[in-house]
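Chemist: have a look; sequence and predicted model below, questions after that.
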Amino acid sequence: MRSGIVTIAGRPNVGKSSLLNALIGRKVSIVSHKPQTTRHRIQGALHHGEDQIVFVDTPGLHLIARRALNRAMNQAAAGALHDVDLVLFVVEAGRWTDEDQAVLDRLKGKDVPVALIVNKIDRFADRERLLPELQKLAAMRDYAFIVPVSALRRSNLNPLRDEILAHIPEGPPLYPQGQVVAHGDDFTVAEVVREKLIRNLHQELPYSLTVEVELFEREQGLDRISAVIWVERDGQKKIVIGDGGETIKKVGSAARQELERMFGHKVFLKLWCKVRENWSDDIKALRRFGLSGQD
């Protein structure tokens, strides 16, 4: 029996959350095309026979951290590199940035094996072009192993899983059989609502909002949930609500439908939007919203 903790690290928007969801086979971490969607360390367990891999999805490490929220996300990502059995360093095939280099530099000197996962290989129509790319990346450091994948197409995931299992220690499971996530349903609600907001709002507004669940009551066959969307300015509140409440209704409907699929029963979801000025640069607010960078 093998059991271990594996951190998924990389720059923002490289596909870490998509890879986690693809490996586990269900949605554990929200995803969008916008960078910095993941704000927390999110754990998900892959059960494979008696073996178990506990993955830790992290916020993307980024170079510019002007606000307290960005610094907290960097802290959360860096903290997930300690006391683990393996780190998956995820990069994007055909693209290397200063932020990739910053993550690689952060991994230097860590007393933990690091594997290179080259994601988005589906963008290479000619796979022969991929080989020199892999050779170039392999020369940057001594990796435990290198696996090219496409999280979107679920390509080459079984070989990746087998390599991970070969590099984690023997030991008892860390999660009970059948348990996949460590977070509670209220966290799931907040993240699903935030994902729908990200997908329905444009420009920089998604980075200035967060979601807090105020009420979660579970009756037989029905969840009654009330959640607050926090923004930083009155103008942002008007955008979130939309003309005649159109935007917030659309977000609430999409979130409710997804939550019903996830929970397997009816959900009554009420959303509000409130202003807390500059919450993303307020340590007390970040602690209240569970975004302080601490476990």
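Modeler: Cool, got the structure. Numbering: from 1, shown residues only.
Chemist: when you work out contacts or count neighbours from here on, use the C-alpha atoms and nothing else.
Modeler: Will do.
Chemist: ok, Arg127 - how many residues close by?
Modeler: Counted with other CA atoms under 10 Å, the neighbours of Arg127 add up to 10.
Chemist: isn't Ala254 up against Lys196?
Modeler: Yes - the pair Ala254 and Lys196 qualifies as a contact (CA atoms under 8 Å) at a distance of 6.8 Å.
Chemist: tell me which of those two has more neighbours.
Modeler: Relative neighbour count places Lys196 above the other of Ala254 and Lys196, with 22 against 16, counting by other CA under 10 Å.
Chemist: give me the contact list for the helix or strand containing that one.
Modeler: Using DSSP states H and E, Lys196 falls within helix 185-200. Applying CA atoms under 8 Å, 6 or more residues apart in numbering, the set of residues contacting helix 185-200 from outside is 30-32, 34, 37, 206, 210-213, 216, 227, 240, 247, 251-252, 254-255, 258-259.
Chemist: now, which of these lie within helices?
Modeler: Val240, Thr247, Val251, Gly252, Ala254, Ala255, Glu258, Leu259 (DSSP state H).
Chemist: so which of these is the most crowded?
Modeler: Of all those, the highest neighbour tally under other CA under 10 Å goes to Val240, namely 27 neighbours.
Chemist: ok so, going back, so for the helix holding Lys196, what gets flagged as buried?
Modeler: Taking 16 or more other CA atoms under 10 Å as the basis for neighbour counts, the residues of helix 185-200 that come out buried are Asp186, Thr188, Val189, Ala190, Glu191, Val192, Val193, Arg194, Glu195, Lys196, Leu197, Ile198.
Chemist: second one coming, line it up with the first:
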Amino acid sequence: MTDVTSRCGFVAIVGRPNVGKSTLLNHLLGQKISITSRKPQTTRHRITGVYTEGNTQLVFVDTPGLHKEQHKALNRLMNATVLDVLKDVDVVLFVVERLVFNDEDQMVLDALSGIKVPVLLLINKIDQIDRREKLLPHMERLSRLYNFAEIIPLAVLNGHNLDTVLSCVKNYLPEGGFLYPEDQITDRSSRFLAAELIREKITRQLGDELPYEVTVEIEKFEQQGAVLHIHGLILVDKAGQKQIIIGRDGERLKSIGTAARLDMERAFEHKVMLNLWVKVKSGWADDERALQSLS
């Protein structure tokens, strides 16, 4: 669609780790394209999700959570990704949660200080606030920190106010033709999504048992008849991490594979044969050059 009355623009989703940015993106799109877990910093990459309705196209960019710890190359790369995204967007969604506004939230706000596009503050998880009468004074305090275009309380998981977010964002988009076909929902490849789904299951099932030194490479992604054959290589930093992922008699790796395969079959709408291996590759999380190839 190229009608001059159409609107299209890039919308960055930013915030500290674990406030619900990826969950927000998935719910706005009505489809899972960004992995989630309760563990902070699950998102490492810039994920683009495309929402098209009528004469409007919103190109959402989910980002890793900005955080203070930058000792490893992985953390530095994640923070650099966020700051790079902010240079070229039309609207920013700044996500915080409940009645919290801490040092990491302030770090995100500081990163927004030089941009000249509308910033919408989204206060997520309001359904978890015990005393709702505290919300309005909290919103008033936050409104004095920055000239937010809008402040919207929402509860992503139950869908509260998601329509309000979409309608507000549309008001701030520039006029212009669509950047993506109307039926496209992400710019990421199927191989990338497969790797992310595997990593999500590892993060969800193992929680605090593993640090962040885990990544996934797809070595084979091949359609044979009605079946997708996918081979995934799980890279860890230490031999002990390999044993944790494999588990006793391979049960943990089997559980991870089963959960990932079911999500892949929903995402790709094909039967999937998934094979997983685990390999130790020491120091990968602090190798900037290697990390660039994984992003």
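Modeler: On my side now, so go ahead. Being a predicted model, the structure only gives us computed values, none of them experimental.
Chemist: overlay them and tell me the TM-score.
Modeler: Superposed pair, TM-score by TM-score structural alignment, normalised by the length of the first structure: 0.96. Supporting alignment: 290 aligned residues with a CA RMSD of 1.1 Å.
Chemist: secondary structure class for the residue of the second structure most remote from its centre?
Modeler: Farthest-out residue of the second structure from its mean C-alpha position, per CA atoms, centre = their mean: Asp249, at 32.7 Å. Each residue gets one of three states, and Asp249 of the second structure gets helix by DSSP: H, G, I helix; E, B strand; the rest coil.
Chemist: ok, the counterpart of it in the first structure to Asn70 of the first structure distance?
Modeler: Residue correspondence to the first structure (TM-score structural alignment): Asp249 of the second structure is matched to Gly244. Gly244 of the first structure sits 33 Å away from Asn70 of the first structure, taking CA to CA, to the nearest Å as the criterion.
Chemist: same check on Ile283 of the first structure?
Modeler: Ile283 of the first structure is 12 Å from Asn70 of the first structure, where distance means CA to CA.
Chemist: and these two? Which one has more around it.
Modeler: Using other CA under 10 Å as the criterion, Ile283 of the first structure and Asn70 rank with Asn70 on top: 25 against 15.
Chemist: how about the counterpart of that one in the second structure, nearest residue that isn't a chain neighbour?
Modeler: In the second structure, Asn70 of the first structure lines up with Asn75, judged by TM-score structural alignment. Counting by CA to CA, 6 or more residues apart in numbering, Asn75 of the second structure lies nearest to Glu69, which is 6.9 Å off, once chain neighbours are set aside.
Chemist: let's have the buried residues of helix 185-200 of the first structure in CSV, adding distance to Gln179 of the first structure.
Modeler: Below are the buried residues of helix 185-200 of the first structure laid out as CSV (distance: CA to CA, whole Å):
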residue, distance to Gln179 of the first structure
Asp186, 16
Thr188, 15
Val189, 18
Ala190, 20
Glu191, 19
Val192, 19
Val193, 23
Arg194, 24
Glu195, 23
Lys196, 25
Leu197, 28
Ile198, 28
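Chemist: correct me, but Gly49 of the second structure touches Ile185?
Modeler: Yes - Gly49 of the second structure sits in contact with Ile185 when judged by CA under 8 Å, with a separation of 5.6 Å.
Chemist: overlap in contacts, those two.
Modeler: Joint contacts of Gly49 of the second structure and Ile185 (CA under 8 Å, 6+ apart) are Leu29.
Chemist: neighbour-wise, which of those two wins?
Modeler: Under the neighbour definition other CA under 10 Å, Gly49 of the second structure and Ile185 were set side by side, and Gly49 has more, 25 against 20.
Chemist: tell me the contacts of that one?
Modeler: Taking CA under 8 Å, 6+ apart as the contact definition, Gly49 of the second structure lies against Leu25, Leu29, Ile33, Val59, Phe60, Val61, Asp62, Ile185, Thr186, Asp187.
Chemist: same check, this time on Asn74 of the first structure
Modeler: Residues touching Asn74 of the first structure, when contacts are defined by CA under 8 Å, 6+ apart, comprise Pro59, Gly60, Leu61, His62, Gly293.
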